[in-house]
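> The sequence isn't on hand, but the structure is:
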C-alpha cells in the first residue's frame, strides 16, 4: 500500500510562478509514487478575513492544479471545507496543544502585525488546523519548502502528545518531503521576500494567468542592481539578481552555476529579455489550459466532488478512530 502524501494551497488569489516552481510541478511528479491528496485549503483562506471571492478562487485553484499536471485519476483534488472532519479534528487536537507552542509560530507573528490583540483566533490557531489536515489522513510525507519545517515539527509534536496521552501509537508523525530541486522564488521587487499572492504590488510576482505582455513588462521592471556581469560567487550578495537567475535555472532545468556561465556575456537587458521569453514559453500553455477549464465549472465541481468522496473514505474512518480513542460514545 502506498504512503500518503498531503499538501494544499490557499485559494487567496491567483497562483503564481513561485507556487508553480516551488510546489505544483513537483506535486505532479509525486503522483506515480504515492497516494496523493491535494487540497484547496479554503478554511485557511478566511483566517485574515480579506478574501471575498472564495468560490471563484477555489475554482481557479482547482483549474490551476489540473493545468499544472495534477491528474484527478491519480490524485484526490478537493476543497477542505467539503470534508467536515478537518474542522472537527482541529477542535479535538486543539485540546492537546499548549498555547506556548502556538505563540512561537513565526508566521502568526508576521501576519498579525504590531497589534496582535486584533488578530483573529483563527489566525492564531490555524497551525492546529494545518496539523489536523495532515493527521486526518495519517499522511507520512508533506512536500514543503524548507521555510515550512516549523509547521511540520508542530504537527509531529501534536501527534506525539496525543499518542503519549493515550499511550497508543495511532498518529504517524509526518515527515517533511523537502524536494531538492524545488525552487524558492522571491519577489520581483525584493529579493529577500518570498513571491506572494498577498503582496500589494502585482509587479512583485508572475501570475500563472498573466499574458505574454504582462510577463515581459514585469520582468523588464524587476529589481536588479548596478553590478555588471553574473559571477556565480557574488550572487549571495545580489538577492534580486540571484532570484532572476534562480527562476531561469529552474525553468531550464540546469544549475544556477551553469546558468551564470551561459549568460556570462549578457548584459542585464538581454538576460531579462531571454528570461521573459523562457517564462512565456513555459507558462502560456498553463494559462490557456486554466482559461479553458474555467469555461466548464460543472467539470471542476465534479472533480472536487469526486476528490472529496475519496478523501472522506479515509477521513471518516480516522475521525471515528480518534473519537473512540478519546472515549466518546459511538452511536
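All right, it came through fine. What you see is a predicted model; the values in this text were computed from it and never measured.
> alpha carbons only for contacts and neighbour counts from here, please
Fine.
> Surely residue 155 is in contact with residue 133?
No. Under the contact definition of Cα atoms under 8 Å, residue 155 does not touch residue 133, with a separation of 9.7 Å.
> In the stretch 51-200 of the chain, what residue spans correspond to strands?
For the stretch 51-200 of the chain, the strands identified by DSSP state E, counting those that start in this stretch occupy 76-79, 141-143, 175-177, in order along the chain.
> adding another structure so you can compare the two:
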C-alpha cells in the first residue's frame, strides 16, 4: 500500500479517485477511460508542481520515505555475482554496513553502503542504517582490499548518522569514523559515492569521500540532523524545520556549493514511486563516473581526490 507524506494529501485523493474509476464496472467503458486519462494527466501535473517546490524539510521527509530504494535494492538491480564480505576481523559483523564484491556492467567493483532495512524486523537487524565502529572498520578492510587488487569502489550512503550508543563510544566510534575517512582518501582506485537517502554527519562522510560524489535529487546531506541541530541551538525539536532550511542540505544547495559533483534526477514524485527508473538513472550515473576515471593513473586518482576535498570551502583567503 502506498505511503503518503503530509504534503501529498491532494495527490493521495486524486490517486484514490483514479483507482476507484478503474475498478468501476460499467457499460460506458469509453467515458470511464476518458475520465481516467484526464485524471492521470491532472495527477502528473500535480506531482510535477508539488515536487518542484519542496522545502528542505519536505526533502527530508522524501529522503526518509519507507518505500525509497535501499542499498539491498541497488545491489539486486545494478550488480551481478555479488559476494558479501562480512566482519571487521576484530570484534563483530555490523549489519548497518553491507559490503562485498560484485560486477557492474561486467566490471568487478567493491560495493559498500548503509542498509536501513525495509520492515520492522530488517530495520532492527540493520540498526536503521546507523553503524557501530565495527561497521566502519569493515568498510576500511574492504577499501584496502579493493585497493590491493585494483578494484574500483562504489559506496551508497543512507544513514541518519553513526550509532551514538555507549558501547559504540567505548569501542572507539569517533576513531573508526576518522580512520574510514582516511582510508577513502588513501586508496588509488576510482572511488564513486552515491547519496541515495539521508547523508547524516560523520557516519555518512566515512563512506562518501569519493572522486565523484553523486546525490539523488531528493536526498539530503548534512553535518547534523535538523532535529539534532534544533535541540542544540534552540533546545527544542520544534525548530527542526527552521534548522533544515538553514543547513543547506538539499542536492541543489550542495551542488551549488560544490560539495557534491552531480545531482541524479529522480522519477516524478520521488524514487519511491518508480524503482525501475531510479535504478536506470543511478546505474547510468555510476557508469559515467567510472568511465571518467578509467584512463587515469592510480597516483593521479588519489591526488585528484585529495585536491578535491582540500579545496572544498576555499574562499581564496
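Perfect, I can see it now. Just so it is clear, the model here is predicted, and its values are computed rather than measured.
> Kindly provide the TM-score of these chains.
Remark: TM-score between the superposed chains equals 0.25 [TM-score structural alignment, normalised by the length of the second structure]; 131 aligned residues with a Cα RMSD of 6.4 Å.
> okay if I get the strands of the stretch 51-200 of the first structure as JSON lines plus mean neighbour count and distance to residue 214 of the first structure?
Rendered in JSON lines, the data for those read as follows (neighbours: other Cα atoms under 10 Å; distance: least, Cα to Cα, whole Å):
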{"stretch": "strand 76-79", "mean neighbour count": "27", "distance to residue 214 of the first structure": "30"}
{"stretch": "strand 141-143", "mean neighbour count": "21", "distance to residue 214 of the first structure": "30"}
{"stretch": "strand 175-177", "mean neighbour count": "18", "distance to residue 214 of the first structure": "34"}
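> So which of the ones you listed is nearest residue 56 of the first structure?
Between residue 56 of the first structure and the strands of the stretch 51-200 of the first structure, the shortest separation by Cα to Cα is 12.3 Å, and it involves strand 76-79.
> Need the residues that contact that closest one.
Residues outside strand 76-79 of the first structure that contact it (Cα atoms under 8 Å, 6 or more residues apart in numbering): 36-42, 58, 62, 303-308, 310-311.
> From the contact counts, what lies against the helix or strand where residue 216 of the first structure lies?
Assigned by DSSP states H and E, residue 216 of the first structure belongs to helix 212-221. When contacts are defined as 3 or more Cα pairs under 8 Å, 6 or more residues apart in numbering; DSSP states H and E, helix 212-221 of the first structure packs onto helix 268-293.
> Please point out which parts of the strand or helix carrying residue 139 of the second structure sit buried.
Per DSSP H and E, residue 139 of the second structure falls inside helix 133-148. Across helix 133-148 of the second structure, burial judged by 16 or more other Cα atoms under 10 Å covers 133-144, 146-147.
> can you put these in a markdown table and add distance to residue 306 of the second structure?
Putting the buried residues of helix 133-148 of the second structure into a markdown table (distance: Cα to Cα, whole Å) gives the following:
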| residue | distance to residue 306 of the second structure |
| --- | --- |
| 133 | 24 |
| 134 | 25 |
| 135 | 24 |
| 136 | 20 |
| 137 | 21 |
| 138 | 22 |
| 139 | 19 |
| 140 | 17 |
| 141 | 20 |
| 142 | 20 |
| 143 | 16 |
| 144 | 17 |
| 146 | 18 |
| 147 | 16 |
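> Make CSV from the strands of the stretch 51-200 of the first structure and add distance to residue 242 of the first structure to it.
Shown next, in CSV, are the strands of the stretch 51-200 of the first structure (distance: least, Cα to Cα, whole Å):
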stretch, distance to residue 242 of the first structure
strand 76-79, 34
strand 141-143, 24
strand 175-177, 25
